[in-house]
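> got a predicted model here, sequence first, then my questions.
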Amino acid sequence: VKPLESEDLIKEYEENIGYTFPNEYKEVVKNYNGARPEFKEFKSKQGRRKKARVFEFLFSFNKYDKWSIWGLNNWKGDMRDWNIDGKIENMVGFAGDPFGNLICFDKTNGHIVFVDHETLNIEPVADSFTEFINSLRKS
């Protein structure tokens, strides 16, 4: 866990991206900013199949931490190659896996999705952050 420098950083980030995070997520960030969960395994949906995935770490809201949410969702800046066709513009990555992929909020509906960094395929995971957290299993 990386102590959150200020709870105002969450609000500032929400204003910056034009999206309000669910309260459950904000509470997790306040208590576990940048943490690595004990229960890591979840499933994404690839058509009719489900694929096991790993939640490695939660992004930090501290602006200058290595894995800061501020830099890891910069689709028009450093990460523009991820968004060449605008496909992931409505995604807000909040966590990563061990392989460089993102676990994101879909700003259009609040659902949780998995974004494969090699193919940019977007795979549904859960209808809400709470459902996502409740689905995590020990790997």
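Here it is on my side, so go on. Keep in mind that what you see is a predicted model, and the values were worked out from it rather than measured.

> please count neighbours and contacts with C-alpha atoms only from this point.
Noted.

> distance of the residue positioned nearest the centre of the chain from residue 79?
Geometric centre of the chain, nearest residue: residue 94, 2.3 Å, by Cα atoms, centre = their mean. The gap separating residue 94 from residue 79 is 15 Å, by Cα to Cα, to the nearest Å.

> structure B:
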Amino acid sequence: MNTAIIWDRSDGTTSRESIAKVEKKLGVSFPDEYITIVMNYNGSCPTPCLYKIYGKETGNAYKKIFGYLIPYGLQDRPNFLEEYTVLKKMLPKNVIPFADDPGGDYICFDFRSSDEPKIVYADMEVAVHVDNCTRKERLSGEVEKMQEEALYDVADSFAEFIDNLF
């Protein structure tokens, strides 16, 4: 994993137990590299902080900015579970945000096909809130298809994602 990264504006540390509570509640196991970073740099942002996503139709590369890790247990900011509770109705099941960007979008773990999550970018302007959909859309699976449109593949693993920051 990229050891040249500097984690800025850390809100302190968090315990392994705090992370384990979230993992248990969500039924997932976060990557070890992520856990190590969060335990030491809770709520911080990396330098370098740029990464790329690719347009679905054009394949063109777009630069995005890694904002802040969603924090655990900080009193003055929404914590991980509070943030997830708000966002889960806009994302497919088992897509879990772990960081934001300055534009209000999110970087997420994608646990849908594996216990070793891929990293995806969630464009919240495109994301569809399940409560804004019709009953027919919810029952037909159309909501999931619409939510999928908001996701862009970023990396096959958290370690690869961190290694590719520039």
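Structure's in. What do you need? Note that this is a predicted model, so its numbers are computed, not measured.

> what do we get in the second structure for the residue nearest to the centre of the first structure?
When the second structure is aligned by TM-score structural alignment, the residue opposite residue 94 of the first structure is residue 98.

> hmm, its match is touching residue 109, no?
Yes. Counting by Cα atoms under 8 Å, residue 98 of the second structure does reach residue 109; the two are 7.0 Å apart.

> circling back to that earlier point, can you pull the contacts of the residue nearest to the centre of the first structure?
Applying Cα atoms under 8 Å, 6 or more residues apart in numbering, one finds that residue 94 of the first structure lies in contact with 58-59, 69, 102-105.

> what of residue 54 of the first structure?
Per Cα under 8 Å, 6+ apart, neighbours of residue 54 of the first structure: 40-42, 97-98.

> same thing but 10 Å
39-44, 96-99, 101, 103, 136-139 (Cα atoms under 10 Å, 6 or more residues apart in numbering).

> next structured bit after the helix or strand where the residue nearest to the centre of the first structure lies?
Per DSSP states H and E, residue 94 of the first structure falls inside strand 91-96. Next along the chain after strand 91-96 of the first structure, taking DSSP H and E as the criterion, comes strand 102-106.

> quick one: that following strand to strand 91-96, angle?
Following axes from the mean of the first three to the mean of the last three Cα atoms, to 10 degrees, one obtains 140 degrees for the angle between strand 102-106 of the first structure and strand 91-96.

> mean deviation of strand 102-106 of the first structure from the second structure?
Comparison of strand 102-106 of the first structure with the second structure after fitting gives an average deviation of 0.3 Å (mean Cα distance after the TM-score superposition for the first structure).
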